[in-house]
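Engineer: kindly return the folded structure for what I paste below:
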Amino acid sequence: MFLQTQSKGFVLTRQSRDVRGQTEIVLWVSTDTGPVRLVISNDKPVSFVRQQDQAPAQAELHKAGIRVDWKPLPLKNFQHEAMSACYSHSIKDSLQLPQILSAVGIEAFESDIRLADRFLMERFICGGIAFTGERTAKAGFDEYHQVKAKAAEYKPQLLVVSLDIECSEKGVLYSVGLHCEKDSRVIMVGDASCDENDHEWIQWVESEKALLLALEAWFLEYDPDIIIGWNVIDFDFRLLLKRAEWNAITLRMGRGKQPPHWRQSTQNPNQGFITVPGRVVLDGIDTLKTATYNFRSWSLESVSRELLGEGKEINNVHDRMAEINQMFRQDKVSLAKYNLQDCKLVSRIFDHTHLLDFAIERSCLTGVELDRVGGSVAAFTNLYLPQLHRAGYVAPSLDSENWIASPGGYVMDSKPGLYESVLVLDFKSLYPSIIRTFRIDPLGLVEGLLLEEGRQDNQAIAGFRGGRFHRTKHFLPKMIESLWAARDQAKREGEKAFSQAIKIIMNSFYGVLGSSGCRFFDHRLASSITMRGHEIMKTTRELIENRGYEVIYGDTDSTFVSLKHAHSAEKADEIGRELVGYINQWWSQHLLSEYKVESALELEYETHYHKFLMPTIRGQETGSKKRYAGLVINNGQEEMVYKGLETVRTDWTRLAQIFQQSLYHRVFHDEEVEEYVRQYVEETRAGKHDNALVYRKRLRRNLSEYQKNVPPHVRAARMADEVNQRQGRPLQYQSGGWIEYVITINGPEPVEAQQSPIDYEHYIDKQLRPVADGILPFIGKHFDDITAPQLGLF
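Structural biologist: Model prediction:
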């Protein structure tokens, strides 16, 4: 039972370790009265073994010197075999246990669940936690032992600091910028005499070692919960810890004066992970990606300009490094301003996008850590596993060997053309609605397969590829139903971060069930979702065409309907609403009579394109997929929408994108195009668009790994680093990154080291012609005819 003095908070960090032969879980929690350290001792790691394997398993573990406790349980695996719990006495033993048993053909179920994760998930603790225990006051926090904990609703108020470092090209620290609500400063190596105006926000220190100690003292004084930055883990923290080691100090930036722990990725030498006890480190790039943002470039300069309309003064990497060095030697105050500006830009990006709110909501919904990148499988496991145990089952182990691919989303062959009045009808969250309607669920599959086919049909719903789902024994449909209702509520109340978090989680459930990286993967689950989606989309197409309209394209959950001639906005909206009402009613009646289920399918009228282009595949007559453009008019405001075309692709030049936007505007408004095309080509040849000729591509491998096929961007990168080497500058592209280059008469050359004249014919042939050929034939014109030299009369 909980004592009357129980407190509430939010779990910031979780760790587990062995201390003097027994386990210890440490949870750092943010509360209304300050940070709290919860210590849970001797919570034993558990895995599960089939009862028939218990005796030989016990013998093998005894032989290996692994001490365990056994307990038969009323649990079974998905093959309906009785299970025993196997409790290890230490984390070290629990890590060795599955390997020892696997060597003799015995499977240890759920042995990969980390101790701290299991402690939280089995108590349904998702972010918010209620706790009690024996409290001891420490310096800057309270510590609890003999802890009892359970789930609670609690939304934290967290102190966030934005951190950024400036250094030499060799990694020697110049300064550290820190920006938060309580304080904003730059700790700078140098003499206060450098600062004629005596800026209070610059803290001068005499050496790099003094800088690191001042940074440590700052964290002790201001005690932030969250550290944010741009590439803050793999650059800033990596370098801070290296310089601390070089200066022979332990950088105690964690709560309780504990040092950060660095862990190098075993798969990517350029990626690491940082644990700072009691504090969460959120990288801006990773968090934006987790929230499904996407940008042409992920540099702070580029993202801040796109989101905030402002950026940094210096962008070229060589100019930036040279200027940073020059400022450190001659104008340290300007370097401090530059350093602090980076911190403020990151803070403003987080505020503008509500990223911290998003991370908190995601943690409250799923129980994943605030700093977890991706985490769809972990989120599903957190939510599903404890419910599964209470239903009498243990989860299966990862088994990628038996992975069978499931069909992807439905993509219909398109009908190319330039259309008037095209409607887009979307099924709202199609895959989650299929899961809800047809009870698709891991437990539902296991229980559904127990029911004999052809009998008790009122209890099982047929899926695909042999799947059958129990009508009442399931969890996932109810999980989605509650998330769905919560998202509708969040949208009504304007809670964008909450709504986005729910949408991502809800839509990830299909991906999780179709991923070999998920313990609940079964091709009958994923196929019963996607193949049902195919069936729904095809039937919906027939229903629409039976009403006299033409379906010109379909993609996963969207259907594109041509009304066959131009309609006013009012008439198109009326048709869209009528079609949606008719189809939703048809599905409700059909599913009730055919499957005896209530339909959760919801078709929505999304868009009316006044003009719409469905292009062909380049060089063919077949219609393309996932590529189109359309003109939308809302409240008298026009908007061009591009999907998959050159305008929205990062591997095409601005030359092509500007040309496409202008050309499409003219075609969609029945304006003259021939003179425009001809003039744009002539201006390109005359060098009037040279600022739009740059290609920007990512090097996804080390330069040395490109051997047989050497694409243009790799050739440009090699040339750039040859120039860097000759000029004594650091090599920039050997380990990947982004390269900007142009095509010259001598091939690709990097922008920063271009030596040859531009090959304008390349740009006309490879950038302008494909764009023009995508639309001109639909109005009876051709790029080559327009741009051919004019023949005189004589």
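
Engineer: all contacts plus neighbour counts: C-alpha atoms, from now on.
Structural biologist: Fine.

Engineer: all strands for the stretch 201-350 of the chain, in order.
Structural biologist: 202-205, 226-229, 261-264, 272-275, 280-283 (DSSP state E, counting those that start in this stretch).

Engineer: mean neighbour count and distance to Tyr338 for these - can I get that in a markdown table?
Structural biologist: Formatted as a markdown table, these follow (neighbours: other CA atoms under 10 Å; distance: least, CA to CA, whole Å):
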| stretch | mean neighbour count | distance to Tyr338 |
| --- | --- | --- |
| strand 202-205 | 20 | 12 |
| strand 226-229 | 23 | 15 |
| strand 261-264 | 13 | 28 |
| strand 272-275 | 17 | 26 |
| strand 280-283 | 22 | 20 |
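
Engineer: among the ones you listed, which is nearest Lys63?
Structural biologist: strand 261-264 (32.4 Å; CA to CA).

Engineer: centre of the chain to that closest one, how far?
Structural biologist: 22 Å (CA atoms, centre = their mean, to the nearest Å).

Engineer: pull the longest helix from the protein.
Structural biologist: helix 569-595 (DSSP state H).

Engineer: quick one: closest of the strands of the stretch 201-350 of the chain to Ser16.
Structural biologist: strand 272-275 (12.1 Å).

Engineer: nearest residue to the middle of this structure?
Structural biologist: The residue lying closest to the centre of the chain (CA atoms, centre = their mean) is Thr290, at 2.7 Å.

Engineer: measure Leu443 to Phe520 for me?
Structural biologist: Going from Leu443 to Phe520 by CA to CA, to the nearest Å gives 9 Å.

Engineer: next, the structure of the following sequence, for comparison with the previous one:
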Amino acid sequence: MTEFKGFILTRHWRDAPAGTELEFWLATEAGPKKVVITEQPSVAFVPARHWEAVEAQLGAFPRMQLRPLELRTFHQEPVIGVYATHFRQLGKLARALQPLQIPLLEADVRPHDRYLMERFITAGVLIEGGRAEGSTISDCKLKPASDFRPVLKVVSLDIETSQHGDLYSVALDGMAERIVFMLGEPPTLPREPLDFALIYCPTRQAMVENLNAWFERNDPDVILGWNVIQFDLRVLQKTADDCGVKLLLGRERTPIQWRTHPGKQGYLFAPTPGRLVIDGIDALKAAVWSFPSFSLENVSQTLLGEGKAIGDEYDKMAEIERRYQEDKPALAVYNIRDCELVLRIFEQAKLLQFVLERAQTTGLQADHFGGSIAAFSHHYLPRMHRQGYVAPNVGEIATKAFPGGYVMDSKPGFYDSVVVLDYKSLYPSIIRTFLVDPVGFAEGMHLADAAMGVSGPQETVFSRDKHCLPEIVTTLSKARDEAKRVKNEPLSQALKLLMNSFAGVLGATECRFFNPKLVSAVTMRGHEMMKLTRTFVEEKGYEVIYGDTDSIFIWLKRTHTNAEAHAVAAELVQDINAWWSSKLRNQQGLENFLEIEFDTHYKKFFMPTIRGSDVGSKKRYAGLSVDASGKEEMVYRGLEMARSDWTPLARQFQEGLLTRIFHDEPHRDYVTEYARSTLAGEKDDLLIYRKRLRHRLDAYEVNVPPQVRAARMADKHNAAVGRPRQYQNGGWIQYVMTRSGPEPLEARQSGIDYEHYLSKQLQPIADAILLPFGESFVALTTSQQALF
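Structural biologist: As a prediction, the model looks like this:
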């Protein structure tokens, strides 16, 4: 075969009789291709001093071989390679060696992952040679092709069910054959034409068979949905199982290879051969989107300005049931509308592009979310091997606490003219500048003369010339600069998230490279940098009022115009960066990659105290920012306005009060009028608490918070009226505080406890803001409260 490029969709390994086989499904310009690589050997490592003990075990493992290698552990012990024809043999050998306290290193690296990482392949591949039989290619070679991005065939899938989870319809949108499969008989009366096919199926078995046939016929690369794995696909799988038929949504009519999450009870993965399955909620969270609720209705209203609302959860289920019984075409329209919204959200947020760029950046399968440790290993292991080292096993170093990011004590109050400077990618920059690295640490701690290395916190020493992570970060950093230059925001975001995860990975006990000294060499260096930056700024005559990890908040000591504040910030940026370059070069002979940038000018700024004290709070502030063109924006961080667990009443009040103070507008009448209208019942629609139930309802025994009390009341009501209980296994509950305590919206009986909302929602917010003016909420509202 001639060479061509592809993009890895799914990967799989299996132990076949002749050896381990690897299977990669690719998207190519010529359509989907399956690459099969046979008889792929698996390898692990063991300290060479255990050669005889390991050799004694090989009688139980035919065709396994030991070979000497020019590799060593981080403790400078030489190792030998253990080569197996079947990957599962390594796991069995590791268990056999465990009683002998002999570690088998890297035995858990899965064959397809090792094959890709050792060839520096992430997602894009160049296929060379091989034999083709239909869409299957074997005996070929794969090389990296980082520039290839496929045009993918995408389908959005959504189902509708009864309130008991019985399947009513399945909708598919995004491809030429837009369709809804509906359980039941077609209506006898004619309907207006639909812009999709509506196929009636006499049984659920027929629905599953029609769905299988649609996937074989249309052959999408990607399945999109909203909670598509945990709900839609699970219901489809259960339906198929109950009907005694197979659900065959994978390529070549293969089933979903369901897997359970090892640390999350009830959570499932749905590997589907040849197809990506991407959940919109997971994709948004991976791209660091934030919403008070990730429901399809809320996200579509926020991003698209429209939604699918029928009503609340109970009205929706009742309306779905009515449409199924009385107007099946209307249910089909509603069903496919959800598919359409998902497609439009993915397009609006560039989610599919982000998912592909993330796969190319991390080396993880495109629909594998999370996975910071796996992404780190994908980049690090092959480079470490080429430096002559093998990785330790997870748990080799005992868990020990280490310092996190540096957070300065704040100076509370209201300020004019505050500028914020921010260290660009602080932790990755520290890694690059100070050469923080597992291999570099292993080398540095064994230097004959520690002065030849780079000294770090806690008596750490790092090699100047043998390391991996600084080069990885440098490559990613340059790639991000290029992505920003060409305005490829999804790629820029993927690269940023990967780089910023590295320090956290070194501090994760689940990671084989976990080492408190390594992560401390990053975080404690950050502490030192922030303290030195503060001293430098204050020697210039300004005052630092707060700092958080990589940001420093500087009060300019008097009111500045916007242009003046921006000019001061630019001068500080230039001076600080030049100072770092000179200091690092002269004192340690290091190249400086630390770069501080101008972030924000706050025309007005507010830093509150910790509630009930005069001590400044941390990670909580508000400001009126002004950009270079003079555009103003209210910014809230950590305050009630930015938190979903406070009522809309409190958030609206805080925003209104701060906006008036920042714009030098009268605020006292606003406070008294807001209290009056609340007491008069004019803001009842803003009194709703919306809180998450993080555990099963029966798990709350001693401390029973208000949301649990409300949920129990709601489910008691649901059971009484014949509805399914909604909250037994967690979820979100909406409730109000009444004179009888917390009551859910669906079963409220008592009158509103307005005093609760004044004293628990409005007063704490008002007092924090009014204190610097010598005022209080009670003083301003006493006369109003007396009227009610």
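
Engineer: in the second structure, what stretch matches the longest helix of the first structure?
Structural biologist: Using TM-score structural alignment, helix 569-595 of the first structure lines up with residues 562-588 of the second structure.

Engineer: repeat for stretch 726-742 of the first structure
Structural biologist: Against the second structure, stretch 726-742 of the first structure falls on residues 720-736 (TM-score structural alignment).

Engineer: and the matching stretch, what's buried?
Structural biologist: Of all the residues in stretch 720-736 of the second structure, those buried under the rule 16 or more other CA atoms under 10 Å are 725-728, 733-736.

Engineer: kindly report the same for stretch 64-78 of the second structure.
Structural biologist: In stretch 64-78 of the second structure, counting by 16+ other CA under 10 Å, buried: 64, 66, 71-74, 78.

Engineer: what of stretch 369-379 of the first structure?
Structural biologist: So for stretch 369-379 of the first structure, counting by 16+ other CA under 10 Å, buried means 369-373, 375-379.

Engineer: redo those residues as TSV? Include secondary structure and distance to Tyr410 of the first structure.
Structural biologist: As requested, these are exported to TSV (DSSP: H, G, I helix; E, B strand; the rest coil; distance: CA to CA, whole Å):
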residue	secondary structure	distance to Tyr410 of the first structure
Glu369	coil	34
Leu370	coil	34
Asp371	coil	34
Arg372	coil	31
Val373	coil	29
Gly375	coil	26
Ser376	helix	23
Val377	helix	24
Ala378	helix	27
Ala379	helix	26
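
Engineer: is it true that Gly737 of the first structure touches Leu703?
Structural biologist: No: look at Gly737 of the first structure against Leu703 with CA atoms under 8 Å: they stay out of range, at 10.0 Å.

Engineer: what residue of the first structure matches up with Phe777 of the second structure?
Structural biologist: So, by TM-score structural alignment, Phe777 of the second structure is matched to Phe783.

Engineer: okay, now the alignment partner in the second structure of Ser90 of the first structure: neighbour count?
Structural biologist: Using TM-score structural alignment, the equivalent of Ser90 of the first structure in the second structure is His86. Using other CA atoms under 10 Å, His86 of the second structure has 26 other residues around it.

Engineer: state the helix or strand in which the residue nearest to the residue nearest to the centre of the first structure when sequence neighbours are not counted lies.
Structural biologist: Leaving aside its sequence neighbours, Thr290 of the first structure sits nearest to Gly374 (CA to CA, 6 or more residues apart in numbering; 5.4 Å). Gly374 of the first structure belongs to no helix or strand when elements are defined using DSSP states H and E.

Engineer: try the one 10 residues further on
Structural biologist: Here Tyr384 of the first structure is covered by helix 376-390, with elements defined by DSSP H and E.

Engineer: residue range for that helix in the second structure?
Structural biologist: Using TM-score structural alignment, helix 376-390 of the first structure pairs with 372-386 in the second structure.

Engineer: all helices of the stretch 101-250 of the second structure, in order?
Structural biologist: Assigned by DSSP state H, counting those that start in this stretch, the helices in the stretch 101-250 of the second structure fall at 111-117, 204-218, 234-243.

Engineer: over to the stretch 601-750 of the second structure?
Structural biologist: Under DSSP H, counting those that start in this stretch, the stretch 601-750 of the second structure gives helices at 648-662, 668-679, 706-720.

Engineer: reformat those helices as JSON lines; add distance to Val544 of the second structure.
Structural biologist: Formatted as JSON lines, the helices of the stretch 601-750 of the second structure follow (distance: least, CA to CA, whole Å):
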{"stretch": "helix 648-662", "distance to Val544 of the second structure": "21"}
{"stretch": "helix 668-679", "distance to Val544 of the second structure": "31"}
{"stretch": "helix 706-720", "distance to Val544 of the second structure": "40"}
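
Engineer: now, which of the buried residues of stretch 720-736 of the second structure sits nearest Tyr670 of the second structure?
Structural biologist: Scanning those for proximity to Tyr670 of the second structure, where the rule is CA to CA, the winner is Val736, at 24.0 Å.

Engineer: how many neighbours does the residue nearest to the closest one when sequence neighbours are not counted have?
Structural biologist: The shortest distance from Val736 of the second structure to any non-neighbouring residue, by CA to CA, 6+ apart, is to Ile688 (5.1 Å). Neighbourhood size, Ile688 of the second structure [other CA under 10 Å]: 19.

Engineer: check the gap between Ile688 of the second structure and Ala720 of the second structure for me.
Structural biologist: From Ile688 of the second structure over to Ala720 of the second structure (counting by CA to CA), the distance is 24 Å.

Engineer: show me where the stretch 301-450 of the first structure has helices.
Structural biologist: 317-330, 332-353, 355-366, 376-390, 430-438, 442-450.

Engineer: ok, which of those helices comes nearest Asp670 of the first structure?
Structural biologist: Closest among these, using CA to CA: helix 430-438, at 37.1 Å.

Engineer: mean shift between that closest one and the second structure?
Structural biologist: Compared with the second structure after the fit, helix 430-438 of the first structure shows a mean deviation of 0.8 Å (mean CA distance after the TM-score superposition for the first structure).

Engineer: the helices of the stretch 601-750 of the second structure: which one's closest to Ser783 of the second structure?
Structural biologist: helix 668-679 (8.8 Å).

Engineer: which residues of the first structure does that closest one align to?
Structural biologist: By TM-score structural alignment, helix 668-679 of the second structure lines up with residues 674-685 in the first structure.

Engineer: quick one: the match of helix 569-595 of the first structure to the first structure mean distance?
Structural biologist: Mean for stretch 562-588 of the second structure is 1.0 Å (mean CA distance after the TM-score superposition for the first structure).

Engineer: residues of that stretch that come out buried?
Structural biologist: 562, 565-566, 569, 572-573, 576-577, 580-581, 584.

Engineer: returning to what we had before: what residues does the match of stretch 726-742 of the first structure touch?
Structural biologist: Residues from elsewhere that reach stretch 720-736 of the second structure, judged by CA atoms under 8 Å, 6 or more residues apart in numbering: 163-164, 687-698, 707, 710-712, 715-716, 718-719, 742-745, 752.
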